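S.K.: Below is the structure, and that's it, no one-letter string:
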């Protein structure tokens, strides 16, 4: 299988982390988003949404969106519960990541890390801080109760929210 991405991207990082934890053999294909490599005809044929990460299976089928890739790769492992309620809790945190965490933390990180915090984006960067701190507070409250987001064991929910901040 091939994984298309940029290791600096938080969404790609979590896929790379999962492949390491599960010791999954794969080919990493670097994609330069700042040079619009996700907008080429070849890439758009694999992912019409034009974003990374992208998983291409050996049979040519493609899967995009980091949480879908995480859960697909973790199927039948201890990182993705088979119990319906525990699985729903994982998905709950994954939706939280997409709607309460990513719009603030990941966007601010992109402005800072990828763009170098240019002055014309500083107000946008600053506007993300309150929402980011709120998301981190929700996570911290849960982690004061359990060692991992859904209980006693690491799951794809924890990996999903493990975006690097540097």
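M.R.: Sure thing, it's come through. Everything numeric here is computed off the predicted structure, so don't read it as measured data.

S.K.: going forward, measure contacts and count neighbours with C-alpha atoms only.
M.R.: Fine.

S.K.: in a helix, that's where residue 14 is, yeah?
M.R.: Yes - under DSSP: H, G, I helix; E, B strand; the rest coil, residue 14 sits within a helix.

S.K.: for it, what are its contacts?
M.R.: 66, 70, 159-160, 162-163 (CA atoms under 8 Å, 6 or more residues apart in numbering).

S.K.: adding another structure so you can compare the two:
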């Protein structure tokens, strides 16, 4: 399989992280979204939305959207729960990540990295909503080591991707001891890779 990726992207990092956990080898192509490399006709023929990550399977089948890719890769592994209730809870947290967490935590990080002059005025609203999402996570982790069940699932991978770099978006993470301890648990995985690691280096 082949992963179309952008190294700094948390959404792409989710997929790289799970592929590493599962010890799956793959071809890797880095596309610079800042330079518009996902907006070419050639790439849009593969993914009309012009976004990464995109996973291309043998035979030319393709899957877009990071959490859909996580589900595809995780089914039948320890990272996807076996019973229906835990599966639904896993999806609940993944929907939360894409609807409440990523649009604020990830976008604040993007503004800090690439668009401070143009979009700095957006940060107060992004921080308010981002902190609200982090508060929900902190409260859950007060009584749970993981988001679902007794071990890491793709819910943890989905939430970890942008949470562990939330400080790069101006979020003060020292106020969240439960989240910080959870991040340490995630990074303790023997096949853990950093968001800055290319697949060749990992």
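M.R.: Alright, I've got the coordinates. Because the structure is predicted, anything quoted here is derived from the model rather than measured.

S.K.: circling back to that earlier point, scan the contacts of residue 14 of the first structure and report the most crowded one.
M.R.: residue 70 (26 neighbours; other CA atoms under 10 Å).

S.K.: Next, the mean deviation of the strand or helix carrying that one compared to the second structure.
M.R.: Element membership for residue 70 of the first structure (DSSP states H and E) is helix 66-74. Overlaying the second structure shows helix 66-74 of the first structure at a mean distance of 0.5 Å from the equivalent residues (mean CA distance after the TM-score superposition for the first structure).

S.K.: Now do that helix: which elements does it pack against?
M.R.: Judged by 3 or more CA pairs under 8 Å, 6 or more residues apart in numbering; DSSP states H and E, the packing partners of helix 66-74 of the first structure are helix 10-21, strand 54-56, helix 156-160.

S.K.: For these, give me a markdown table that also has distance to residue 89 of the first structure.
M.R.: Below are these laid out as a markdown table (distance: least, CA to CA, whole Å):
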| stretch | distance to residue 89 of the first structure |
| --- | --- |
| helix 10-21 | 18 |
| strand 54-56 | 24 |
| helix 156-160 | 8 |
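
S.K.: between those, which gets nearest to residue 87 of the first structure?
M.R.: helix 156-160 (9.5 Å; CA to CA).

S.K.: Please work out which residues outside the closest one touch it.
M.R.: Residues contacting helix 156-160 of the first structure (CA under 8 Å, 6+ apart): 11, 14, 17-18, 67, 70-71, 74, 79-80, 90-91, 93-94, 97, 148-150.

S.K.: likewise stretch 22-40 of the second structure?
M.R.: 1-7, 19, 43-44, 50-52, 191, 199.

S.K.: With the first structure overlaid, how far apart is the longest helix seen in the second structure on average?
M.R.: Counting by DSSP state H, the longest helix found in the second structure is helix 123-141. By mean CA distance after the TM-score superposition for the first structure, the fitted helix 123-141 of the second structure averages 0.9 Å away from its aligned residues in the first structure.

S.K.: can you pull the buried residues of that helix?
M.R.: Within helix 123-141 of the second structure, the residues that count as buried by 16 or more other CA atoms under 10 Å are 123, 126-127, 129-131, 133-134, 137-138, 141.

S.K.: What is the subsequent helix or strand relative to the helix holding residue 70 of the first structure?
M.R.: helix 84-96.

S.K.: Would you check the span in the second structure matched by that next one?
M.R.: Using TM-score structural alignment, helix 84-96 of the first structure lines up with residues 84-96 of the second structure.

S.K.: which outside residues touch the matching stretch?
M.R.: Counting by CA under 8 Å, 6+ apart, 67, 80-81, 147-149, 153-155, 158-159 sit against stretch 84-96 of the second structure.

S.K.: one more time with 7 Å
M.R.: With contact meaning CA atoms under 7 Å, 6 or more residues apart in numbering, stretch 84-96 of the second structure is reached by 67, 80-81, 148, 155, 158.

S.K.: What of stretch 67-83 of the second structure?
M.R.: 15, 63, 87, 94, 152-154, 158.

S.K.: just to revisit the earlier point, nearest to residue 103 of the first structure among the contacts of residue 14 of the first structure?
M.R.: Among the contacts of residue 14 of the first structure, and counting by CA to CA, the member closest to residue 103 of the first structure is residue 163, at 12.8 Å.
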